[in-house]
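Asker: 3D, please:
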Amino acid sequence: MLLLTELLKDWPCTINGGNIRTRVTGITENSQRIKKGFVFVARKGGHDDGALHIQQAIEQGAAVIVIDRTDLTKLPIDVPVVIVPDCKLFIAHASARLAGYPARRMKVIAVTGTNGKTTVTHFIGQLLKCFGNRPAVIGTTGVFMDGIKLEIDSPQMTTLPAEYLHPLLEKCEEAGVTHIVLEASSIGLVTNRLAYCEIDVGILLNIGTDHYEEHGGKLAYIQAKKRLSEMVATMIVNREDEQCLQMVQDAIVPVVSFGMTPFADIYVPDLYKYFVIRGHYNYLNALAAISALTVFGYKLEDIVQHCQQLQLPEGRLQQLERDGVKVYIDYAHTPDALQAVLCTLSTSCYGKLITVFGCGGERDKGKRAEMGELAVLYSANVIVTSDNPRNEDPLAIITDILEGFGGDCSAVEVMLDRKHAIRKAIFSAAPGDTVLIAGKGHEKTQHTADGLLPFSDFEEARLALFEKTFLDFN
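Answerer: Below is the predicted model:
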């Protein structure tokens, strides 16, 4: 709890009406989360305008209103109205201040990149725990403390908004957490979700094409990712990604590189002896995690001894097997990620490789044909299906995918219903065959025009394998 005057100290603003010594207990931009004494930030978003909910917020107990516009009329006079230059930045500032700046007293590692963020953050958390630390991992799959998933009230987002992040960091500190390992999405970086969160180590993994459209083009996407290097004390970069190297050329902080080459700062020529998870990209993910621990002073030879214990997070090459049929569920939803997992599985598959995948709606359309081409290149059979179409026509998305191989290929089948597509792939598999279900990984919902519907690739695959065994037996 703070007085409004304390919260606004040294912050550029104009205050109208109300009592500037009002006690403040929290902050939010969601009128549904308002509690007595909260600051309501009436920000104008892409789909809604907070100004429309000011009266509702006051009725629910909001003690202060914050805006970044001067053209609003009919503003309340009985509560303070604070006009700031940037609402997003103010939310980050106020959230951190109300929580007592917990990031300052823990080590914070932020990982960004088109692919691999979740895997690398979990690898770092696992390695830190091996050395007696108490890490918390925050990202796409949720919040984990000591490797155990926590049930918390927060949105399912790669990078949590500041109003959720800083109170969570406060709770982590109270629980004795020593290190925070979090995923930094491009959207999270460009919208200042990590502002006022002191970051010790930043990691830049790779740059793909998945979010170009969301940012308005390649340059804007790269600039969003590049922001991380301006927020950290030390930057770690993938030496094998030329775009990443260019992005840190003018960094004013120390830069540490990792890669499968002796020219990298962190290089382990015999990593395969210690790290049993397959795939070139997973070797790079492990090296990224190893690099983070070297920055904190741990010896390379000691770190690699623990790599045998590393495990992939949920939905990353997650395996099911029954009666000789192997099924892998993977989050691969970009061309680079899909190629990586297909390449890994194709080298170990004794029979046919059958791939089930789709592409998300309202996302980078340019990747669809490329992913279709990759699926056909590596797989004996491909079933193209629906994957989080959102408000876009699922058949239109599939049409874009089919263009990757001319739209006419005997190895490709279209099955709009994802559940049926998974069942068809598994039922058609023979002993020795491998089925890859790509795109959704850990997700437990399917995002359609009708909203979020319960759906799990893992559960659907598990049930299909069980039913296949039953049918084969009978």
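Asker: When you work out contacts or count neighbours from here on, use the C-alpha atoms and nothing else.
Answerer: OK.
Asker: ok, and for stretch 437-447, which residues are buried?
Answerer: 437, 438, 439, 440, 441, 442, 443, 446, 447 (16 or more other CA atoms under 10 Å).
Asker: any idea which of those is the one closest to residue 296?
Answerer: Of all the buried residues of stretch 437-447, residue 296 sits closest to residue 442, with 30.3 Å by CA to CA.
Asker: show me the contacts for the spatially closest residue to residue 133 that is not a sequence neighbour.
Answerer: Among residues not flanking residue 133 along the chain, residue 178 sits closest, at 6.2 Å (CA to CA, 6 or more residues apart in numbering). Applying CA atoms under 8 Å, 6 or more residues apart in numbering to residue 178 gives the contacts 106, 107, 133, 134, 135.
Asker: wait, doesn't the second one sit right on residue 180?
Answerer: Translated: residue 107. Yes: between residue 107 and residue 180 a contact is recorded at 6.1 Å, counting by CA atoms under 8 Å.
Asker: Give the residue from those two that has the larger number of neighbours.
Answerer: residue 180 (25 against 17; other CA atoms under 10 Å).
Asker: so the more buried one sits in a helix?
Answerer: No: counting by DSSP: H, G, I helix; E, B strand; the rest coil, residue 180 is not found in a helix; it is strand.
Asker: Name the nearest of the buried residues of stretch 437-447 relative to residue 68.
Answerer: residue 447 (32.3 Å).
Asker: And that closest one, how close does it get to residue 335?
Answerer: The gap separating residue 447 from residue 335 is 21 Å, by CA to CA, to the nearest Å.
Asker: burial of residue 188, as a residue count?
Answerer: 20.
Asker: ok so, going back, by neighbours, which of the contacts of residue 178 wins?
Answerer: These, ranked by neighbours (other CA under 10 Å): first place residue 135, 27 neighbours.
Asker: if I pick it, what's in contact with it?
Answerer: So residue 135 contacts 125, 128, 129, 145, 146, 177, 178, 179, 180, 181 (CA under 8 Å, 6+ apart).
Asker: One more: residue 326?
Answerer: By CA under 8 Å, 6+ apart, the contact list for residue 326 reads 319, 320, 432, 433, 434, 435.
Asker: Now rank those by neighbours and give me the top one.
Answerer: Going by other CA under 10 Å, residue 435 tops the contacts of residue 326 with 29 neighbours.
Asker: Hmm, that one is touching residue 330, no?
Answerer: No: Residue 435 is beyond contact range of residue 330, at 10.8 Å (criterion: CA under 8 Å).
Asker: Compute the distance between the closest residue to residue 390 other than its chain neighbours and residue 384, please.
Answerer: In space, not counting the residues next to it along the chain, residue 390 is nearest to residue 448; the distance is 4.2 Å by CA to CA, 6+ apart. Applying CA to CA, the value for residue 448 to residue 384 is 17 Å.
Asker: Could you also give me the structure for this next sequence, so I can compare it with the first?
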Amino acid sequence: MRLDKILENVDTLNIYGDKNIDIDNIYYDSREVTKNSLFICIKGYNTNGHLYIENAIKSGAKAFLIEEDINIDNMDKYTFIKVSNTKDVMAKIASNFYNEPSTKLDVIGITGTNGKTSVSTLLKEILNKVNKCGLIGTIEIDNSKEKIIPKNTTPESLDLQKSFNDMLKNNCKYCAMEVSSHALSLGRVKDTSFLMGLFTNLTEEHLDFHKNIEDYRNSKEKLFYMTTKANIINIDDEHGKIILNNIKNLDIPVYTYAINEHADFMASDIILEKDHIEYKVKTPTYEDYIYVNIPGKFSVYNTLGIISICYILDIDINIVKEVFRNTKGIKGRFESIKNNKKLNVIVDYAHTPDALENILKASKEFTKGKVITVFGCGGDRDRLKRPIMGKIAQEYSDVAIITSDNPRCEDPHKIINDILKGINIKKDNYIIIEDRKEAIYKAIDMANDKDLVIIAGKGHEDYQIIGKKKHPFDDTKVALEAINLK
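Answerer: Predicted coordinates for the structure are as follows:
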């Protein structure tokens, strides 16, 4: 594509050199640069892309998006486009380069603290029964031809627009997309056209990034001003009610779902079993009975949200019901570990207070023996939630084993000490085992066939971050090793 076309509607300060040149690709990582490409120089937290211009030239870049003044040899051979902030305009440049791909897809954005992965993954299963559906989320990016492990829940804007374009090439009609608060705050989803947005819930999380819970909620709310067809809000959530009040006068309809509040989509007569849920759903035009092959009250909320989306898309409820009944679940989301010792072991991604409380409450409802919980908290992240999670784990578990999660660059002892601030030390139902593998082995060694072991915090992750390095570590594999040795 010609560079002048790529720069349409981009606010530039100056352009040095020829903009009537052809660009074959765009990169923001100098290590990926190929011939005849545009290199976007981003000033990040850890490095500055302007320092790698000469490396990019050696790899064949011939145009550069900059925000700093540059002085290199033979500058007149290349084109430099100066803007106020390269990262801010990257989304527009990416959308232009890929011919506004999100406008040609039905992109459904799902935001909230918990439930995004479960909703988007199940929604993709359903929509694939009707037409091809791509997926952008925490576990994977699926463009209907290949699956890619993402760096972030929501990719950088350039990667995001490329993913949309790949989905179009592979004849996708839909895209189910997790939309994180970071992406909304940092502009990764700018120039993305969303057909509709869904809000699941909001609890204390990412307060290392956001100033406070209000700032966190305001970031989530941004999604609902970017939609073209409808918005859907969980109004059992107090923050959902605030968002609903803020967006109710927009030009597009807002639908609500709930169990307790009066809403457009409601669940009643709920039955919670250890391996499934059942309930009656009431929609604006019909009622039906729902069976979901995933346990827990949170699954009621997740599937209610999905039913709302499918209703608006005019998807046959029988297709929805078939997927709910037959789904094998989502990796690392209340995932039951199959084993021949008849031990009940569940791996779950719960790494927020609300998510941990939800899975423990759900587990207590069907467990005949003890609930044994293994959990920790991530390092270099929100410290305020640590004592809260300690209190929840102790309150809703018969035994809480406090261990390490992804300590990153923090001392694991300090993280555990923060968790202990929420623990009642007079009660003897907690154990501290810093080594995560040892903690999982201990939990399984303690359990009998009536007990339930919950390994929380990492879910689908197959690594543990210690320092700045990822070390192979999979809760599921470690649990199976421990079971086989029992």
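Asker: just to revisit the earlier point, can you find the partner of the residue nearest to residue 133 of structure 1 in structure 2?
Answerer: Using TM-score structural alignment as the criterion, residue 178 of structure 1 maps onto residue 173 of structure 2.
Asker: Tell me if residue 364 of structure 2 really is in a strand.
Answerer: No: under three-state DSSP, residue 364 of structure 2 falls outside any strand and is assigned helix.
Asker: okay, now the residue nearest to it when sequence neighbours are not counted: neighbour count?
Answerer: In space, and not counting its chain neighbours, residue 364 of structure 2 is closest to residue 371: 7.0 Å by CA to CA, 6+ apart. Counted with other CA under 10 Å, the neighbours of residue 371 of structure 2 add up to 24.
Asker: All the helices of the stretch 201-350 of structure 1, residue numbers only.
Answerer: For the stretch 201-350 of structure 1, applying DSSP state H, counting those that start in this stretch gives helices covering 212-215, 218-226, 242-247, 280-295, 300-304, 335-346.
Asker: Which one, of those helices, ends up nearest to residue 54 of structure 1?
Answerer: Closest approach to residue 54 of structure 1 among those is made by helix 212-215 (28.7 Å; CA to CA).
Asker: tell me, how many neighbours does the corresponding residue of structure 2 for residue 298 of structure 1 end up with?
Answerer: The criterion is TM-score structural alignment: under it, residue 298 of structure 1 has residue 315 as its aligned partner in structure 2. Using other CA under 10 Å as the criterion, residue 315 of structure 2 is surrounded by 16 other residues.
Asker: residues touching residue 315 of structure 2, list them.
Answerer: Shown in contact with residue 315 of structure 2 (CA under 8 Å, 6+ apart): residue 130.
Asker: measure it to residue 258 of structure 2 for me?
Answerer: Taking CA to CA, one finds residue 315 of structure 2 at 20 Å from residue 258 of structure 2.
Asker: Could you do residue 12 of structure 2 as well?
Answerer: From residue 12 of structure 2 to residue 258 of structure 2 the distance is 47 Å (CA to CA).
Asker: So those two - more neighbours on which side?
Answerer: residue 258 (21 against 18).
Asker: Let me know the helix or strand that the counterpart of residue 484 of structure 2 in structure 1 is in.
Answerer: Superposed on structure 1 with TM-score structural alignment, residue 484 of structure 2 falls opposite residue 466. Taking DSSP states H and E as the definition, one finds residue 466 of structure 1 inside helix 457-473.
Asker: Could you pull out the buried residues of that helix?
Answerer: For helix 457-473 of structure 1, using 16+ other CA under 10 Å, the buried residues are 457, 458, 461, 462, 464, 465, 468.
Asker: And the third one, how far from residue 448 of structure 1?
Answerer: Summarising the geometry, the distance separating residue 461 of structure 1 from residue 448 of structure 1, computed by CA to CA, is 21 Å.
Asker: What of the second one?
Answerer: Between residue 458 of structure 1 and residue 448 of structure 1 the distance, using CA to CA, works out to 19 Å.
Asker: residues contacting residue 113 of structure 1?
Answerer: 185, 204, 205, 206, 207, 208, 225.
Asker: Go through the residues you listed and flag the ones preserved in structure 2.
Answerer: For the contacts of residue 113 of structure 1, the aligned pairs still in contact in structure 2 (both residues aligned by TM-score structural alignment, their matches' CA atoms under 8 Å) are 185, 204, 205, 206, 207, 225.
Asker: re the thing from before, got a list of what the match of residue 484 of structure 2 touches?
Answerer: residue 322.
Asker: Residues touching stretch 222-237 of structure 1, excluding its own?
Answerer: 112-113, 185-187, 189-190, 198-205, 207, 244-245, 247-248, 251-258, 288, 291-292, 295.
Asker: After alignment, which residue of structure 2 pairs with the residue nearest to residue 390 of structure 1?
Answerer: In structure 2, residue 448 of structure 1 lands on residue 466 (TM-score structural alignment).
Asker: coming back round to it: redo the contacts of residue 178 of structure 1 as CSV? Include secondary structure and distance to residue 311 of structure 1.
Answerer: Output for these, formatted as CSV (DSSP: H, G, I helix; E, B strand; the rest coil; distance: CA to CA, whole Å):
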residue, secondary structure, distance to residue 311 of structure 1
106, coil, 24
107, strand, 22
133, coil, 18
134, coil, 17
135, strand, 16
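Asker: Please convert those to a markdown table, extending it with distance to residue 282 of structure 1.
Answerer: A markdown table is the format used below for the contacts of residue 178 of structure 1 (distance: CA to CA, whole Å):
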| residue | distance to residue 282 of structure 1 |
| --- | --- |
| 106 | 27 |
| 107 | 24 |
| 133 | 23 |
| 134 | 24 |
| 135 | 21 |
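Asker: And those residues, which is closest to residue 21 of structure 1?
Answerer: The closest of the contacts of residue 178 of structure 1, once distances to residue 21 of structure 1 are taken by CA to CA, is residue 106, at 31.3 Å.
Asker: re earlier: so how far is residue 103 of structure 2 from the match of residue 298 of structure 1?
Answerer: 21 Å.
Asker: Likewise for residue 459 of structure 2?
Answerer: Counting by CA to CA, the gap from residue 459 of structure 2 to residue 103 of structure 2 is 33 Å.
Asker: just residue 13 of structure 2 next, same as before
Answerer: Residue 13 of structure 2 sits 28 Å away from residue 103 of structure 2, going by CA to CA.
Asker: Same check on residue 420 of structure 2?
Answerer: Counting by CA to CA - residue 420 of structure 2 and residue 103 of structure 2 are separated by 49 Å.
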